[in-house]
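Undergrad: here's my sequence, what's the structure:
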Amino acid sequence: MEGFPYQSEAGLLPGDRIVRIDGEPVYIYSDVALLFSRSNGETMDLVIERDGKRLVRDDFPLRLREFDVNGETQMKYGLYFTVEQAGVAMRLEQSWLNAIDFVRLVRMGLVDLVTGAAGLRELSGPIGIVGTISQVGEESDSAADAARNILYFGALIAVNLAVMNMLPLPALDGGRIFFLVVGGLFAFLTRRRLNPKYEGYVHAAGLVCLLALMAVVAFNDIAKIVTG
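TA: Here you go, the predicted model:
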């Protein structure tokens, strides 16, 4: 944008492609806004691609600033993005990168929950998901856009469920795989099989905890609807 203070050979130039932000790869263009919003402090560590070469911009002072946009003062980073015409190969590549990006979103969400950056209030279950789907459809410009956006959101939910199901937690498939590995190691080291009833106890306890969590999330979803 006009007035961007770091447009130079040592900074950023038109045509540069941002490939990493604070160590996180940029898979799709929306990652830029996401990773910018999660950056802490006054600087970011960037990796850019220019003329086929990768350049490092550590501690780059990229932050929100005031820019004049059509006579209005707006807070922006000062960057514009161009759109490439995608062929079949690029569309397939972008579909794969989207799936990887969905997995990362799940990982970021779990990290936020563990670190306290997000709470149970931010979780949504089936009730909240239906409400979000309805909102996505209503905010779309046309029926075709609504269908595309809902399918995109559905893909995100599918990947989310797949990743969560593979976590090594009781009552989930990942927990079952974990016990198979532990049981195999136990049998290898002790020449005895692990008693299956203990695994059953753990999975039963995990199922109770999972149902309790689902009840809490459902209550939160209903509370959000009631309170608006």
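Undergrad: from here on, just use CA atoms for contacts and neighbour counts.
TA: Will do.
Undergrad: how near is Leu13 to Gln7?
TA: Using CA to CA, to the nearest Å, Leu13 is found at 5 Å from Gln7.
Undergrad: ok, Pro168 next?
TA: Using CA to CA, Pro168 is found at 47 Å from Gln7.
Undergrad: before we go on, could you also do this sequence so I can check it against the first one:
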Amino acid sequence: MGIISAILVFGVLVFIHEFGHFIFAKLFNVKVLRFSIGFGPIVFTKKWGETEYAISLIPLGGYVKMYGENMEEGIDESDKDRAFLEKPVWHRFLIVFAGPLFNYLLAVIVFAVLFITGVNEFLPVIGEVKKDMPAYSAGLRAGDKILQIDGKPIKYWDDMSQYIKGKAGQKIILKIERNGKVLSLEVVPKKTVVKNIFGEDHEVGLIGIVPKGDTILVSYNPVKAIILGLEKTNEITKLTLVGIVKIIQRVVPADNIGGPIMIFQMAKQTAETGFASLLAFMAVISINLAILNLLPIPVLDGGHLFFYIIEMIRGRPVSVKVREVSQYIGLALLIALMFFAFYNDISRIISK
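TA: Down below sits the predicted model:
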């Protein structure tokens, strides 16, 4: 079941990406010759209208073949107005940009659905107080329920945790409930150096408490869920961009880069923990796919967009020779990156 789930996740992400290109091509009256999931030899094909829909052998992506997208292709005068290269540059820009855009929107929608169906939140009830930390000295004990911090109502543990982390060395006032009584206690979070997700030292405030583990399923109305979905997508987008910068800066080891094998393994693992986890994983990978495709590397969508921006500024397209050379360079970079990712994936499997 895990393998099937992984294949479905990969297939959905590719389909959504290519559907973005496809629907915008249709919107701007560009003739679409083929819509393929996968590359290489065609395994299955079906033609509806003017478009051939195909499943190809190599499941590492897909493509939308549009009429007149290459200069070397002949263009009939009768269909000239439907050729990709004959369209205004902003039409071409939007057609190419639509692929990553749809991956981004998929993540927003998936997160919104998860917020509508409900997410588990830890209640602000203390399960353990560490004796060598400020919370114990201030009088906090296991079983205490935190009602307010500095006059702000607290509903969930994470809200409280994030607030305390930002108050290192500063006095805060906790209003708690204990055995039916409400008490106010002063605590000064201890300045503590911890590792962030990129392995860098980061100073936060800690008071030394652990949640009891009680949770509540919190659901949101569709409007709020979409807002939260957008916020979550933006949060992961920023983390991903920072992660790329950290890899370039060598803060994060390059062996963290993974390829399709790692994605399949992670999809299989998340599928085993539940459907909601699998959906969240799909949203994260969809964001990563959108960002990867927007990198200004020829062959990728970002490379095409970069040339279109230059065309908008100059008022004329980049020369064919420059584009051809760039395509070869971009293809070489992409192949090198894929080999490196596969190498990392295989190394992880062998080292287990």
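Undergrad: all helices of the stretch 251-352 of the second structure, in order?
TA: Applying DSSP state H, counting those that start in this stretch to the stretch 251-352 of the second structure gives helices spanning 260-273, 275-294, 301-314, 320-351.
Undergrad: please name whichever of these is nearest to Thr215 of the second structure.
TA: Among these, the nearest to Thr215 of the second structure by CA to CA is helix 275-294 (16.4 Å).
Undergrad: how about the closest one: buried residues?
TA: By neighbour count on 16 or more other CA atoms under 10 Å, the buried set for helix 275-294 of the second structure is 276-294.
Undergrad: for stretch 326-335 of the second structure, same thing?
TA: For stretch 326-335 of the second structure, burial by neighbour count (16+ other CA under 10 Å) applies to Ser326, Gln327, Gly330, Leu331, Leu334.
Undergrad: which residue lines up with the third one in the first structure?
TA: The one in question is Gly330 of the second structure. Under the alignment defined by TM-score structural alignment, Gly330 of the second structure is paired with Gly206 of the first structure.
Undergrad: that match: what's it in contact with?
TA: Leu169, Pro170, Ala171 (CA atoms under 8 Å, 6 or more residues apart in numbering).
Undergrad: if we go to 7 Å?
TA: Pro170, Ala171 (CA atoms under 7 Å, 6 or more residues apart in numbering).
Undergrad: please apply the same query to Leu180 of the first structure.
TA: Applying CA under 7 Å, 6+ apart to Leu180 of the first structure gives no contacts.
Undergrad: what's the counterpart of it in the second structure?
TA: Here Leu180 of the first structure is matched to Tyr308 in the second structure, going by TM-score structural alignment.
Undergrad: leaving out chain neighbours, which residue sits closest to Met166 of the first structure?
TA: Residue nearest to Met166 of the first structure in three dimensions, not counting chain neighbours: Gly174, with 3.9 Å by CA to CA, 6 or more residues apart in numbering.
Undergrad: who touches both of Leu13 and Gln7 of the first structure?
TA: In contact with both Leu13 of the first structure and Gln7: no residue, using CA under 7 Å, 6+ apart.
Undergrad: re earlier: of the buried residues of stretch 326-335 of the second structure, which is the nearest to Leu147 of the second structure?
TA: Using CA to CA, Leu334 is the member of these that lies nearest Leu147 of the second structure, at 52.9 Å.
Undergrad: so the closest one versus Phe342 of the second structure, what's the distance?
TA: Leu334 of the second structure is 12 Å from Phe342 of the second structure, by CA to CA.
Undergrad: what's the answer for Lys165 of the second structure, then?
TA: Where Phe342 of the second structure is concerned, Lys165 of the second structure sits at a distance of 38 Å (CA to CA).
Undergrad: same deal with Ala168 of the second structure?
TA: Ala168 of the second structure is 43 Å from Phe342 of the second structure, by CA to CA.
Undergrad: list the buried residues in stretch 190-197 of the first structure.
TA: Within stretch 190-197 of the first structure, the residues that count as buried by 16+ other CA under 10 Å are Leu194.
Undergrad: off-centre distance for it?
TA: Its chain's C-alpha centre and that of stretch 190-197 of the first structure lie 39 Å apart, by CA atoms, centre = their mean, to the nearest Å.
Undergrad: what is the end-to-end distance of that stretch?
TA: End-to-end distance of stretch 190-197 of the first structure (CA to CA): 18 Å.
Undergrad: was I right to think Pro25 of the first structure contacts Asp31?
TA: No - shown here, Pro25 of the first structure and Asp31 do not form a contact pair, counting by CA atoms under 7 Å, at 8.5 Å.
Undergrad: tell me which element Arg63 of the first structure is part of?
TA: Counting by DSSP states H and E, Arg63 of the first structure is held by no secondary-structure element, helix or strand.
Undergrad: wait, Asp58 of the first structure touches Leu46, no?
TA: Yes - between Asp58 of the first structure and Leu46 there is a contact at 6.0 Å, judged by CA under 7 Å.
Undergrad: tell me which of these two has more neighbours.
TA: Neighbour tally, Asp58 of the first structure and Leu46, criterion other CA atoms under 10 Å: the higher count belongs to Leu46, 20 against 13.
Undergrad: which residue lies nearest the spatial centre of the first structure?
TA: Leu105 (1.3 Å; CA atoms, centre = their mean).
Undergrad: what's the match for that residue in the second structure?
TA: Checking TM-score structural alignment: Leu105 of the first structure goes with Leu239.
Undergrad: so what's its match up against?
TA: Taking CA under 7 Å, 6+ apart, one finds nothing in contact with Leu239 of the second structure.
Undergrad: would you mark the buried spots in whichever strand or helix holds it?
TA: Using DSSP H and E, the element containing Leu239 of the second structure is helix 222-248. By neighbour count on 16+ other CA under 10 Å, the buried set for helix 222-248 of the second structure is 225-226, 228-230, 232-234, 236-237, 240, 243-244, 247.
Undergrad: show me what Ile173 of the second structure aligns to in the first structure.
TA: Aligned partner of Ile173 of the second structure by TM-score structural alignment: none.
Undergrad: should've said Ile287 of the second structure
TA: Using TM-score structural alignment as the criterion, Ile287 of the second structure maps onto Val159 of the first structure.
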